[in-house]
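**Student:** Sequence and predicted structure below; questions after.
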Amino acid sequence: MDAAAGICRDRVVAVTGAGRGLGRAHALAFAAEGARVVVNDLGVGPDGRPGGDSPAGRVVEEIRARGGEAVAHSGDVASAEGAASLVATALGSFGRLDTLVNNAGFLRDRMLVNLDEDDWDAVVRVHLTGHFLPLKHAAAHWRAETRAGREPVARVVNTSSGAGLLGSVGQGSYSAAKAGIVGLTLVAAAELSRYGVQVNAVAPAARTRMTERTFAGTMAAPKDPGAFDAMAPENVSPLVVWLGSAASAGVTGRVFEAEAGRITVMEGWRRGPTADRGTRWTPAEAGDTALKLLAEGVPPHPVYGARQET
């Protein structure tokens, strides 16, 4: 595709955790559609510990080799300083910021009884705080633009997970953080619409460093080089690019699953069967009523990895 004619032509996009996997695929896809890209990556290992690597620079080189424009950012977006410098890098390098893709994260999986507080805090910090702080600083910029009479056509794409929507055994911290990202997305969409900002989330499934151990053997690339690679991270990027473009006008506060060739609109918590007696229940009455309502409702999807009763 001619990048000059792409759906993100002239847009400036910042992608966090863009040195590998999904983030790298997103950065390359945005550049292919004409965007100028800020490639953020801290260069850590899959568990968030120092990795001694600089993958953001390599992705920038890839984009430039294909005729695109990009700059690297190696700050920690889960810190106020790093998040602020991400926005500053976009403004300093390209004069604007149009789209923020929050994608950075890592895993430290443990069953709950074995999960250390430090590991819990680290996972929640990078996923949830690492979404909140870049969003906050980008939103402050867009609010200032609106108040100056330059209302942006701004987009935020957050990265949740099926683990955050349905739960995943052995991933309590990750599931909690990813569920929090959905809540953050809904609030941000409601609060920021007045400033020309749309906020959505994707729950991707793809082969990355984070998933290769969790789903070992089920996400391998096909042996036939001509076959469709259902688990390639590049399959998720087209939806992310569209959500990050002006073409997605009117779409905000939504959550999508994206995997292989499938896109699903997720329908979250909605009020189901209800009983109202107009006064206080006794515990026994509340229990009887709850059981009746549960029998009328739709059973939840099973938690990933949960043992199924036969």
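**Tutor:** Now that the structure is in, tell me what you want to look at. Numbering: from 1, shown residues only.
**Student:** drop to CA atoms for contacts and neighbour counts, all remaining ones
**Tutor:** Fine.
**Student:** where's residue 255 relative to residue 266, distance?
**Tutor:** Per C-alpha to C-alpha, to the nearest Å, residue 255 is found 6 Å from residue 266.
**Student:** Show me where the stretch 151-300 of the chain has its helices.
**Tutor:** Assigned by DSSP state H, counting those that start in this stretch, the stretch 151-300 of the chain shows helices spanning 162-166, 172-192, 237-243, 283-296.
**Student:** how far does the second one sit from the chain's center?
**Tutor:** Right, the one you point to is helix 172-192. 9 Å (C-alpha atoms, centre = their mean, to the nearest Å).
**Student:** Which strand or helix spans residue 37?
**Tutor:** Using DSSP states H and E, the element containing residue 37 is strand 36-40.
**Student:** here's the one I want to compare it with:
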Amino acid sequence: MSAICDGRVVVVTGAGRGLGRAHALAFAAQGARVVVNDLGVTLDGTPHTPGPTGTRHTPGSTGTPGVLRSDGPAAAVVAEIRAAGGEAIAHGGDIATPEGAASLVTTALEAYGRLDTLVNNAGFLRDRMLVNLDEDDWDAVLRVHLKGHFLPLKHAAAHWRAEHKAGRTPHARIVNTSSGAGLLGSVGQGNYSAAKAGIVALTLVAAAELARYGVQVNAIAPAARTRMTQRAFAETMAAPATGFDAMAPENVSPLVVWLGSAASEGVTGRVFETEGGRITVMEGWRPGPALDKGARWDPAELGEAVQELLALAPPPGAVYGT
């Protein structure tokens, strides 16, 4: 029996550790050739080797797209894939820059002659309560998560549109990475929650716009043990001594691989929550109870009307951390 991704070329961003690494290995195990992207930065996005002043700076902002540490996490994942008999190449560009995102697509095309699937996964955290959240930390997290999804998506989509116009309509796939924080909110993670909510909206727009070119776009909201979640939810994410490890990142990858394969034909514009062995189709904002006066409301009468509507509506989900 052939593997589900035989012949496909897959790009995974942030693939040096955690979920990205698990996805890259799983795609390779299913026959894909994988471009493994990772900058090899710390948990908050700063380089492992500080600059001469020791101050924080945005990864890749002064570097060269494609520069890669030979001993970095991307190279290590490539070595794992090759040791298992698969094909992979490392990419060290900053995907939140136009040059880095463009070189990501170029790397796939030059190495393997095609691009079939993009998995947007790269990200880091800079958690603060809102009153203590610096503008730089807001910008950095929005940049890596939201801009770091938009730019690779844009450049991959441009390639697939060109293929479609040339009469080679692809069976292309994009899998974006949102979070429960983006769907419900998370205390102390206003920047991260906003970015992940934006990724959901971006997914819906991209699915609608790119369908004509043969591109399907979906998002996942995973719960798994990574560098980010181990710090924020240490007790919940701890591996059990025995039995099924529900928080292992490898549990998320089967859904990502399936969504990234040609077998997922017809599935687009969806958000899936995945944790352990459970997969849930998430339902977004839909019209609920409504009152129509047929004329302009007076502010004084709205209290009773709104309370009536809220009594008919289900309560919102709890924000993480409350």
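**Tutor:** Structure received. From a predicted model like this one, the values you see are computed outputs, not experimental measurements.
**Student:** circling back to that earlier point, need the helices of the stretch 151-300 of the first structure in JSON lines (columns: distance to residue 35 of the first structure and mean neighbour count).
**Tutor:** Formatted as JSON lines, the helices of the stretch 151-300 of the first structure follow (distance: least, C-alpha to C-alpha, whole Å; neighbours: other C-alpha atoms under 10 Å):
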{"stretch": "helix 162-166", "distance to residue 35 of the first structure": "28", "mean neighbour count": "19"}
{"stretch": "helix 172-192", "distance to residue 35 of the first structure": "23", "mean neighbour count": "21"}
{"stretch": "helix 237-243", "distance to residue 35 of the first structure": "10", "mean neighbour count": "21"}
{"stretch": "helix 283-296", "distance to residue 35 of the first structure": "49", "mean neighbour count": "12"}
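**Student:** Format the ones you listed as TSV; extra columns: distance to residue 303 of the first structure.
**Tutor:** Putting the helices of the stretch 151-300 of the first structure into TSV (distance: least, C-alpha to C-alpha, whole Å) gives the following:
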stretch	distance to residue 303 of the first structure
helix 162-166	5
helix 172-192	10
helix 237-243	25
helix 283-296	18
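**Student:** follow-up on the earlier one: neighbour count: residue 255 and residue 266 of the first structure, which is higher?
**Tutor:** Here residue 255 of the first structure and residue 266 are set side by side on neighbour count (other C-alpha atoms under 10 Å), and the busier one is residue 255, at 25 against 13.
**Student:** which residues does that one contact?
**Tutor:** Going by C-alpha atoms under 8 Å, 6 or more residues apart in numbering, residue 255 of the first structure touches 182, 200, 201, 202, 203, 265, 266, 267.
**Student:** could these go into TSV alongside distance to residue 51 of the first structure?
**Tutor:** Formatted as TSV, the contacts of residue 255 of the first structure follow (distance: C-alpha to C-alpha, whole Å):
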residue	distance to residue 51 of the first structure
182	29
200	31
201	28
202	27
203	26
265	36
266	35
267	38
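**Student:** Narrow these to just the buried residues.
**Tutor:** With burial judged by 16 or more other C-alpha atoms under 10 Å, the buried subset of the contacts of residue 255 of the first structure is 182, 200, 201, 202, 203.
**Student:** Residue in the second structure paired with the first one?
**Tutor:** Right, residue 182 of the first structure. Under the alignment (TM-score structural alignment), residue 182 of the first structure pairs with residue 200 in the second structure.
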